[in-house]
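Asks: Sharing a model that was predicted from the sequence below.
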Amino acid sequence: MLAQDLRPEEIFRRDRATGFPLFGSQRLLITGVPTLQRFGNDLRTIMGQRTSATVMTRLGYDTGLAAAMALADMYEFDSPEEWLKSFKVLLPATGMAVERDSQIHFDPENKTLRYTGIWEKSFEAQVWSMFTGGASDKPVCHVLSGIVSGFFTAILGKDVLVHELSCKAQGHDYCTFEARPMEEWGEDPLKIHEPLDEDWLNDEIHRLQKELKQSREVLEKRDQELQRLKTGPEKNRHGIVFRSPEMGKIVELAEIAAPSNSTVLVQGESGTGKELVARFIHKASQRGDEPFVAINCAAIPHTLIESELFGHLKGSFTDARADKKGLLVEAGQGTIFMDEVGELGMEVQAKLLRALQQREVRPLGGLKTVPIQARIIAAANQDLREMVEQGAFRQDLFYRLSVFPLLIPPLRQRREDILILARHFLSRLDPSHPGFTPEVVRRMQAYHWPGNIRELENCVEYAYILSSREPIHMRHLPISMAEKPRDIFDDLAGDFPTPRELVRRYARHVLQHTEGNKTQAARLMGVSPVTLWRYLNQEAET
């Protein structure tokens, strides 16, 4: 999950039983700025400026801690930095302020942070200006500084303090702030730390920090299971919506192949978008304005496929009442997309090979050949190389088709694409739909999607129909998706194996996930292929 994928309308929701507004599982209270202004005035009158600032900062600090942990419970962020960036996305939805011009220097491994930025429309600065009139001699955004301090503390794992450098309440154009770990404030650290260091706050802060440490340990265990990928924003090129580097590589290769006339073979599981890639190649080529003719070789009876591809003359068989051009000729100077090419019979394979080699076809019942000018893109959801080894597909045709091969990875191997694809499909159905709840987002990203993108699209449409304009909840998902997936830990360690045996089982599980691809399995595990081989072949301890 990237910070930019957060949508406040999906995070804030209403409890169906009570009608209460919720942030994740936390109940929210709605109040107005004038009420908070009176509350702040009363605090300053009763407790004084210094103590009231402490209380307001404490209020913000606790809120920030809770908000960070609630977000972590709702979503699996791709990295701690994305978790950190989520605050900027969330802030305007709280009504507190708008953040801009952020500069981030963050090293989660060494627990270092320097975060600077600007707050515009801070509610605390506006309250001061509206109800006080004059300029303040000190910054007044105590709640906002506390919220950011608590939020960043949860992520960094040690105390972070936000210092408001200048404030609009002092007469500046906007509020500026800087966040650093507590010990990095050098000039007067005790003074800066003071708002969070009152004796009567210590016990409660220590309790919160203990809970935070426990929650962070759980999150770190989750992070160890996630592959940290540097991902960019989603892209939509001729209908291909993606963010993952795996799909980015496919699109890059397709763009390289597009200007040529070479035959392309697109392979991948059913529903991965092979025809979409073929159309992308066609549109990006010089043939983009010519016809794109698609044929599913598995959907046409074997007795008719030869006539569909190569054409026939009148009277060449019983129902041939007129001459007919084959699709290879009908495509003209465009592109013909032959899907499920692995379903072709051996006799048709031989004729297709000749057509590719000679760039001409002979219609059924005819004596003369007809030239073909179309580019051919073939696709298969079977492993054609394996079919060649089994004698089910001609080797010479395989090499003729796979001049430029493309292998589209299944959706479960490019999980960065799941959410943006789901939102893309939902926006096509209803651009103003409120979206998915965090629970549904987590389930979609954890689900293995055996039907790939086609299954995802059908799932979104099914849920949309049931949701009736409310956010999509777990109850709206198809039964196959709504069921809780099996716990992999129970599968791997239910009988309490030795550490050596547990590693071997996990290695086998990853290898199964990559469908036997040892290089990819080793990369996912962060080890060399040699180490993976050792894991797979080591004997269990006795």
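Replies: Good, I have the coordinates.
Asks: drop to CA atoms for contacts and neighbour counts, all remaining ones
Replies: OK.
Asks: how near is residue 454 to residue 418?
Replies: 12 Å (CA to CA, to the nearest Å).
Asks: higher neighbour count, the two?
Replies: residue 418 (26 against 15; other CA atoms under 10 Å).
Asks: Check the secondary structure at the more buried one for me.
Replies: helix (DSSP: H, G, I helix; E, B strand; the rest coil).
Asks: could you measure the residue lying closest to it once chain neighbours are set aside against residue 76, distance?
Replies: Using CA to CA, 6 or more residues apart in numbering and skipping residues adjacent in sequence, the residue nearest residue 418 is residue 445, 6.3 Å away. Distance, residue 445 to residue 76, by CA to CA: 9 Å.
Asks: Only the buried residues of the strand or helix carrying residue 13, if you could.
Replies: Here residue 13, judged by DSSP states H and E, is contained in strand 12-14. Within strand 12-14, the residues that count as buried by 16 or more other CA atoms under 10 Å are 12, 13.
Asks: quick one on the thing from earlier: please work out how many residues are found near the residue nearest to residue 418.
Replies: 20.
Asks: now the strand or helix carrying it, how far from the centre of its chain.
Replies: Using DSSP H and E, residue 445 maps to helix 438-446. Mean C-alpha position of helix 438-446 versus that of the full chain (CA atoms, centre = their mean, to the nearest Å) differs by 11 Å.
Asks: can you map out the helices along the stretch 201-350 of the chain?
Replies: Using DSSP state H, counting those that start in this stretch, the helices of the stretch 201-350 of the chain run over residues 245-257, 274-284, 302-310, 327-330, 346-358.
Asks: Compute the inter-axis angle for the third one and helix 346-358.
Replies: Inter-element angle recorded for helix 302-310 and helix 346-358: 10 degrees (by axes from the mean of the first three to the mean of the last three CA atoms, to 10 degrees).
Asks: Put this next to the first one:
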Amino acid sequence: MFNKSDLHSYITFDAATGKIHLKDQRMILVGTDAIGLLRRDLIRSVGMDQAKKILLRYGRNYGVEFAKNLKALFSFESPFEWFHAGPQMSKITGAFFSQNAKIIYNHTTGEYFAEGYWHYSYEAEQHLKHFGVHNEPVCHTLTGFIGGYASEHYGRDIIVKEIKCVGKGDEHCLMIAKPAKEWDEKDLLDQLDQDSQEMIEINSPFLKIEKQRDAYKKLLKFNEKLSEILIQGQELSSIIKFLGETLNLGVTLEDKDFRLIESFGLFKYSMLDIINSTFAERKPA
């Protein structure tokens, strides 16, 4: 059974292995400053808009998995108890302190609405520490987490929007949660699209760097092999053949008067031969 009056009793520390467990689920203890530095570097690397998408998706995935794990670990007496277990456990993790103002949900009709506050948000604190006050809410990981947890519990896609945020100068953070179909903003619906074009755009700078690195490695190998052929004094035909096979192209070598010296692949004629042939075809009979 889930003892909501003594949540700390489910946390154990194994001195022999150094592991921390929530019942059978392994956990880790991470300093908020370390997470804040990672968040800072992410924002500096890809910009605030792209970082927001990544943090929202991370939080949402985390919330879904957390809800699954809690359901597997505890015998909840009702879906309502399972729903409230998430915010209760958040007090132990130290991410934020949740205070619900209004909750309405009905599995039969599909109705869902939640409004609540969270206090002492680590994400807002870290954003203020590294960037100062922002022009919009900044608790993206927590927003995604609550949406993911609620979606897994309710069995439908729930989207959460942060209305007020300490990170933008408000007194507290305020969130509203509704089914995805009730939100019109495209950026909120994009939270559900793990393979969206925006994620491709996020990854593209890193993919370009990897491709450039691979191309550079191939170029180095090409130069090494070509230098080896030249040092060994191999015939010109060997060099032309190597270039053609490596580049997968036809290669031709001509003198200054466009006369063919050596070729590989489709090139059997010099430019001079082609020009002469063309003029011969055009010459009137």
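Replies: Okay, I see it. Predicted model only: the values in this text are computed from it and were never measured.
Asks: After superposition, what's the TM-score here?
Replies: After superposition, the two chains reach a TM-score (TM-score structural alignment, normalised by the length of structure 2) of 0.64; 199 aligned residues with a CA RMSD of 2.4 Å.
Asks: hang on, the earlier thing: against which helices or strands is the helix holding residue 445 of structure 1 packed?
Replies: helix 33-74, helix 416-429 (3 or more CA pairs under 8 Å, 6 or more residues apart in numbering; DSSP states H and E).
Asks: Now render these as CSV, adding distance to residue 512 of structure 1.
Replies: Supplementary listing: these in CSV, determined by distance: least, CA to CA, whole Å:
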stretch, distance to residue 512 of structure 1
helix 33-74, 29
helix 416-429, 20
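Asks: and whatever residue of structure 2 lines up with residue 150 of structure 1, how many neighbours?
Replies: With TM-score structural alignment as the criterion, residue 150 of structure 1 lines up with residue 148 in structure 2. Neighbour count for residue 148 of structure 2, taken as other CA under 10 Å: 31.
Asks: What of the one 5 residues further on?
Replies: Applying other CA under 10 Å, we find 20 residues neighbouring residue 153 of structure 2.
Asks: So it, which state does it fall into?
Replies: With three-state DSSP as the basis, residue 153 of structure 2 sits in helix.
Asks: That one reaches residue 66, doesn't it?
Replies: No: checked against CA atoms under 8 Å, the pair residue 153 of structure 2 and residue 66 is beyond contact range at 10.4 Å.
Asks: that older thread, average distance between the helix or strand the match of residue 150 of structure 1 falls within and structure 1?
Replies: In this assignment (DSSP H and E), residue 148 of structure 2 forms part of helix 140-154. Compared with structure 1 after fitting, helix 140-154 of structure 2 deviates on average by 0.8 Å (mean CA distance after the TM-score superposition for structure 1).
Asks: ok, now which ones touch residue 457 of structure 1?
Replies: Taking CA atoms under 8 Å, 6 or more residues apart in numbering, we find residue 457 of structure 1 in contact with 422, 425.
Asks: Quick check: which element contains it?
Replies: Residue 457 of structure 1 belongs to helix 452-467, assigned by DSSP H and E.
Asks: Going by neighbour count, which residues of the helix or strand encompassing residue 83 of structure 1 are buried?
Replies: Assigned by DSSP H and E, residue 83 of structure 1 belongs to helix 80-94. Neighbour counts using 16+ other CA under 10 Å place 80-92 of helix 80-94 of structure 1 among the buried residues.
Asks: With structure 2 overlaid, how far apart is that helix on average?
Replies: Averaged out, helix 80-94 of structure 1 is 1.3 Å away (mean CA distance after the TM-score superposition for structure 1).
Asks: between that helix and helix 33-74, how many degrees?
Replies: Going by the same axes, to 10 degrees, helix 80-94 of structure 1 makes 150 degrees with helix 33-74.
Asks: Quick check: which helices or strands does helix 80-94 of structure 1 pack against?
Replies: The contact analysis (3+ CA pairs under 8 Å, 6+ apart) places helix 80-94 of structure 1 against strand 98-107, helix 142-156.
Asks: What residues in structure 2 pair up with whatever helix or strand comes next after the last one?
Replies: It refers to helix 142-156 of structure 1. Sequence order places strand 160-166 as the next helix or strand after helix 142-156 of structure 1, per DSSP H and E. The aligned range for strand 160-166 of structure 1 in structure 2 is 158-164, by TM-score structural alignment.
Asks: residues making contact with that stretch?
Replies: By CA under 8 Å, 6+ apart, stretch 158-164 of structure 2 touches 137, 139, 143-144, 146-148, 150-151, 170, 172-180, 183, 188-189, 191.
Asks: can you list contacts of the helix holding residue 83 of structure 1?
Replies: Helix 80-94 of structure 1 is contacted from outside by 1-4, 6, 8, 72, 77, 97-99, 106, 108, 148, 151-152, 155, using CA under 8 Å, 6+ apart.
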